[in-house]
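Undergrad: Sequence and predicted structure below; questions after.
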Amino acid sequence: MHTELLPKGVCASIDRINRAFVWGEEDGKSKLHLVGWEKMILPKDQGGAGLRSVRNANLAMLAKSGWRLLKEKDALWTQVVRDKYGRGKENLDLFRSPQGSSFTWRSLNKASPLLMRGCAWNIKNGKTTKFWHDSWIVQEPLLNLAEEEIPDSRRDEVVADLTSDDGRWCMERLEGLLPPEIQMKITSVAVDKLSNDEDTLFWAFSSNGRFTTKTAYESLLPEGNDPDTKFWKIIWSLPVPERVRCFVWLVGLGRIATNALRYSRKVSDSTDCERCNGQAESILHILRDCPPAMYFWVRQVPSARQHAFFSASTADWLRGNLAAGEIEHVGIQWPAFFSIAIWLLWKNRNDMCFKGISATLTPPSLTHSIVAKAKLWSEAWRAPSLLPFGRRAAAARITANIAWSPPPEGWVKLNIDGASNGNPGPAGAGGVLRNEVGFWLGGFVAMVGEASAALAELWAFHHGLDVAWNLGYRQLVVESDSQLAIQLIEERHDPVHPYATLLAAIRRKLSRDWLVRVVHVYREGNRVADWLSKHSLVYPYGVQELAHPPPGLTTILQDDIQGVSFERRIVSRHCNSLSPLTSV
């Protein structure tokens, strides 16, 4: 599948085998397919089961071979293939199938549309990427988005031609030529004209710029528009056995085989519940309202919560109970207990209907059995001996009082923050310099453009370090409430990372002849920078230095000087939030 395009008939046959396996078909006897295949192959956070369409998986794997052909230029096999079929072409122009090419080469070319959508240019010095012709800011040439005719004299411009030596974009040269939203995307891109690093291709569908078959495959699926992404993530992260997760997923989709559903599929003569022989057997009835289930829940749910519990609709009932992670019952977090309980109630119903082995199980004995099994399964799931197999014990949390703390005597503290209205969306950065008594020494706001929150945080580092250096401070504590930004700066980043150029610039600034400590702080101790970053969105593109604090900051600055604190639940091992994470 990495080198040959499988025939459509073969892909369809494998998909049929997969569907039969999922729903338990045996000896050619068809069973009820509760969820359509189009839904099954969606990612789990989109309400699917995370299975794969063979055809799309084949294209994703072919794209991986194509990506290696583009990036592994020194490998012997790529040299042979490029010499035979490439005809001197480079980058994406390589995928132009000449006459008489082999089936393998034609197969790789079938994946070229996917590669062309996923490949983008990572700007370093900007001297090789064609500003108007290459796909570097969006997944098509900017020439196609121009609002006016681009003069012939400018059509061969490279990215570096539109920036100054200090990396600032010459936006006046683009005025009226491109839509405002495209201009905002452009200003968020870092360019280092003085670097010797050439622009390189990166994979736009992954956060780190590296190609993965997973992201290539998911890019072939219909664009996700499920508003319940958080809900599905909760289901698939429940601390319960996988079979229970799968059952809760089916409940969330409304697809368990109750008599009501079986009747609608014409595989049952009646919708009636076989336990109470009265009401139609819906999902809510069998799991909550049927007398044995109600007997069980009345004894588990506190009386103060029972009205809301028994009056909720199916969707609200499920979502409310799965989101109640702060509640414990019999030593188990409520979402886990609830999930195990509804699965055991369903299993008991099936045993009674199809096997007859639980027909005599009384409601009290059923209640006792469910609680006992829930405890047993939960204890087994949390057993330390099982934790190395991909699961981690829940971190202990404590309540801490968080406040801004002054720097040591002789040092200056730089608090920085980034904000994105949409993530990605209009983004800005802000920062403040203060001494050991909390006196304002300087600050800045910077409108970045359209960017993610992480990119805005990195721009806050970039501009904040420049402001501190230019003001002459040489002993600096930098505080940020973004652990991700600090982690990106600390780690050795891949050259294909989308933020590689900006990260390299930040590290160069940190390596100047000065003492800098980079520290993570919670948002409650970073309120001034938070205010400035949000305030920066009203400014035009660029950095605005602030010699004096804006009027709206007076109260927050006074609170910081007086040591006003705010309660926050934090992981106990992070209680010392002022320990330096980076020291240069």
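TA: Noted; the coordinates are in hand.

Undergrad: make it CA atoms for all contacts and neighbour counts henceforth
TA: Fine.

Undergrad: And stretch 543-556, what's buried?
TA: Residues Val543, Gln544, Glu545, Leu546, Pro549 are the ones in stretch 543-556 that count as buried (16 or more other CA atoms under 10 Å).

Undergrad: and those residues as CSV, adding distance to Ser13 and secondary structure?
TA: Compiled in CSV, the buried residues of stretch 543-556 are given as follows (distance: CA to CA, whole Å; DSSP: H, G, I helix; E, B strand; the rest coil):
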residue, distance to Ser13, secondary structure
Val543, 59, strand
Gln544, 62, strand
Glu545, 65, strand
Leu546, 66, strand
Pro549, 68, coil
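
Undergrad: can you tell me which strand in the chain is longest?
TA: Longest strand in the chain by number of residues (criterion: DSSP state E): strand 440-451.

Undergrad: Buried residues of it, list them for me.
TA: Neighbour-count burial for strand 440-451 [16+ other CA under 10 Å]: Leu441, Gly442, Gly443, Phe444, Val445, Ala446, Met447, Val448, Gly449, Glu450, Ala451.

Undergrad: Just name the closest of those to Pro406, please.
TA: Set against Pro406, the nearest of those by CA to CA is Leu441 (13.0 Å).

Undergrad: roughly how far apart are the closest residue to Pro540 other than its chain neighbours and Trp531?
TA: Nearest residue to Pro540, sequence neighbours excluded (CA to CA, 6 or more residues apart in numbering): Met447, at 6.1 Å. For Met447, the distance to Trp531 equals 14 Å [CA to CA, to the nearest Å].

Undergrad: before we move on, the earlier item: so who does the residue nearest to Pro540 touch?
TA: Going by CA atoms under 8 Å, 6 or more residues apart in numbering, Met447 touches Ala427, Gly428, Ala429, Ser536, Leu537, Val538, Tyr539, Pro540, Tyr541, Gly542, Val543.

Undergrad: Presented hereafter is structure B, for comparison with structure A:
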Amino acid sequence: MGIYKWPSSIVREAETLLRNFLWSGNPSRKKGITVAWEKVCKPYSEGGLNIRRLGEINKAMLMKQAWNFISGKGYFADYLRHKYLDKNGEIVKYYKHSTIWPGIRWALQEIKDKVRWIVGDGKSVDLWRDNWLGESIQHRLHLTTELKNCTSKVSSIVHGQEWKIPPQLQRILEEAQLQVDNRHTPNVAESDMAVWIPYPHGKFSTKSAFEMIRKKHTQVGWSKALWNGYLHPRQAAMAWKINVNAIETMDNVMKRGIPLASRCCLYAMKKMKQRGKLIKDIWNSAVIATIVAIWKLRNKITHEEKDLNAKFCEKFIENQVKVTARLSKATGYNNLEKLKITREWQIILKPPPAPIIQQCSWKLPEQHMMKINVDGASRGNPGKAGWGAIFRNSRNEVCLTVCKGMGIASNFMSELQGIVESIEMRLARGWDNLVVESDSKAVVQALQKNEVPWQFSTSWRKIMQRVKETLLDTDITAKRGAGLLDTIMTSWEGRPPWLDRVESPYEVYFRFSNM
């Protein structure tokens, strides 16, 4: 599927076999009461069974080939570009025999607007046709035939680590309302880097490509109650069929023209009303187990014409609830009413884990060192965000306090931007010896693995050329930064009046957390 474009007829036939096998267990046998395949092929969170459409898988895998065609550096990528690009850098419009090119060309339609170039030496980036300014000049000005014989690369306007833009080109950029991003200055010592815009780190993956092209649906609230580690998959599947109305109820069977006499299980409905609230108070999964049990008993009464007494019904439901309780990772309740309910059902709950108490302290930086404590905050994650930083010296004196608003962003991005911009401020002030502390494990790991989002990749590479940072703790300034407007920065020389407390190196602090 990652080499050729599958014909639509093959995709339809293959999905028919999959659909029949899912519902009947036999690829060649169709079942009467089902759900539309499009509704089945949705993530769990959107009410589906987390099955992927074959056509979308085919396109996502071919997008990997298209990505290599645009940004690959191997012999095969060079061969494809030499064969299917004309001398102007445009895709050839005439036919060339190939079994793989039609699929790559099909996928290029999805990928070409999602690629941006971070300029290094500029030798791989087309000045007019590639996106290195947020949008290509060709696309912004709707240029087609005007670019014939225009083959300049961005390297023609790169000198060392600076831009040298001719006045004529500057006027064109102003007309197109495009401007060079000062965060991404060129560097002739590095190669150009293509970034995948939909993914924060800028690295292309088939998974992110599939997520971009698949059809999105509204999320449902009941999905987390079904697909979890403590509910048996058979029970979850049955509950899913009930939610999407794909079971052989009297109404569904009669809608298909099959006459049946109604024999509703009145006792089961009565017990559900009596026990519904009680079961709800135990666990949400217990409700699902009860619904499945009721359905099974109803089928025995309806189709096998068996008379089941109340004791048997209660025992059957109780067993299903206990199975769920054994699989559950839930711990004991701290509420007497809830504890009474679990005892009535004879459920033994696991004791909650003891909290982990960690002793921690804030250490002064060494002599002639500056320590920056950085923290980011987002009201909603993502939501209105900002970051804050406190600069302190070896005498525990607050030298600088900074808060900045970011607009809408996540906690991760606000924390990362705070670290990058704080270090850049330090470099601008000439503070050479530095220690940076952050309480975000995700940000620390991203920096250690060099998986910085592409928006900050150029800035981070420049920083790493000059300094080596140690990352580990600030909160008040971040919350204040989240209240500022986008790009608004406020700073104080020394300690601001609203910063009523900072960590003391002479005190011991404790952090409480669970396993």
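TA: Everything's here; your move. This is a predicted model, so every value here is computed, not measured.

Undergrad: what's the farthest-apart pair in the buried residues of stretch 543-556 of structure 1?
TA: Largest pairwise distance in the buried residues of stretch 543-556 of structure 1, by CA to CA, is 15.3 Å, between Val543 and Pro549.

Undergrad: what ranges do the strands span in the stretch 101-250 of structure 1?
TA: Along the stretch 101-250 of structure 1, the segments classed as strands by DSSP state E, counting those that start in this stretch run 119-122, 200-203.

Undergrad: shouldn't Ala293 of structure 1 be in contact with Leu345?
TA: Yes. Ala293 of structure 1 is within contact range of Leu345, at 7.0 Å (criterion: CA atoms under 8 Å).

Undergrad: follow-up on the earlier one: including distance to Pro113 of structure 1, could the buried residues of stretch 543-556 of structure 1 go into TSV?
TA: Rendered in TSV, the data for the buried residues of stretch 543-556 of structure 1 read as follows (distance: CA to CA, whole Å):
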residue	distance to Pro113 of structure 1
Val543	40
Gln544	43
Glu545	46
Leu546	48
Pro549	52
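
Undergrad: just curious, which of those is nearest to Val191 of structure 1?
TA: Nearest to Val191 of structure 1 among those is Val543, at 15.9 Å by CA to CA.

Undergrad: Now the closest one: closest residue in space, sequence neighbours ignored.
TA: The spatially closest residue to Val543 of structure 1, leaving aside those adjacent along the chain, is Ala446, at 4.3 Å (CA to CA, 6+ apart).

Undergrad: how long is stretch 195-207 of structure 2 from one end to the other?
TA: Start-to-end, stretch 195-207 of structure 2 (CA to CA) is 15 Å.

Undergrad: Show me what it is in contact with.
TA: For stretch 195-207 of structure 2, the surrounding residues in contact (CA under 8 Å, 6+ apart) are 60-61, 63-64, 67, 114-118, 194, 208, 212, 451-454.

Undergrad: Just the buried residues of that stretch, please?
TA: Neighbour-count burial for stretch 195-207 of structure 2, counted by 16+ other CA under 10 Å, picks out Val195, Trp196, Ile197, Tyr199, His201, Gly202, Phe204, Thr206.

Undergrad: In helices only, show me those residues.
TA: Thr206 (DSSP state H).

Undergrad: could you redo the buried residues of stretch 195-207 of structure 2 as JSON lines and give each row distance to Asn88 of structure 2?
TA: Listed next are those as JSON lines, based on distance: CA to CA, whole Å:
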{"residue": "Val195", "distance to Asn88 of structure 2": "23"}
{"residue": "Trp196", "distance to Asn88 of structure 2": "24"}
{"residue": "Ile197", "distance to Asn88 of structure 2": "25"}
{"residue": "Tyr199", "distance to Asn88 of structure 2": "30"}
{"residue": "His201", "distance to Asn88 of structure 2": "31"}
{"residue": "Gly202", "distance to Asn88 of structure 2": "27"}
{"residue": "Phe204", "distance to Asn88 of structure 2": "26"}
{"residue": "Thr206", "distance to Asn88 of structure 2": "30"}
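
Undergrad: For Thr474 of structure 2, state which of the buried residues of stretch 195-207 of structure 2 is nearest.
TA: His201 (25.1 Å).

Undergrad: how many neighbours does the residue nearest to that closest one when sequence neighbours are not counted have?
TA: Leaving aside its sequence neighbours, His201 of structure 2 sits nearest to Pro453 (CA to CA, 6+ apart; 3.8 Å). The criterion is other CA atoms under 10 Å. On that basis, Pro453 of structure 2 has 20 neighbouring residues.
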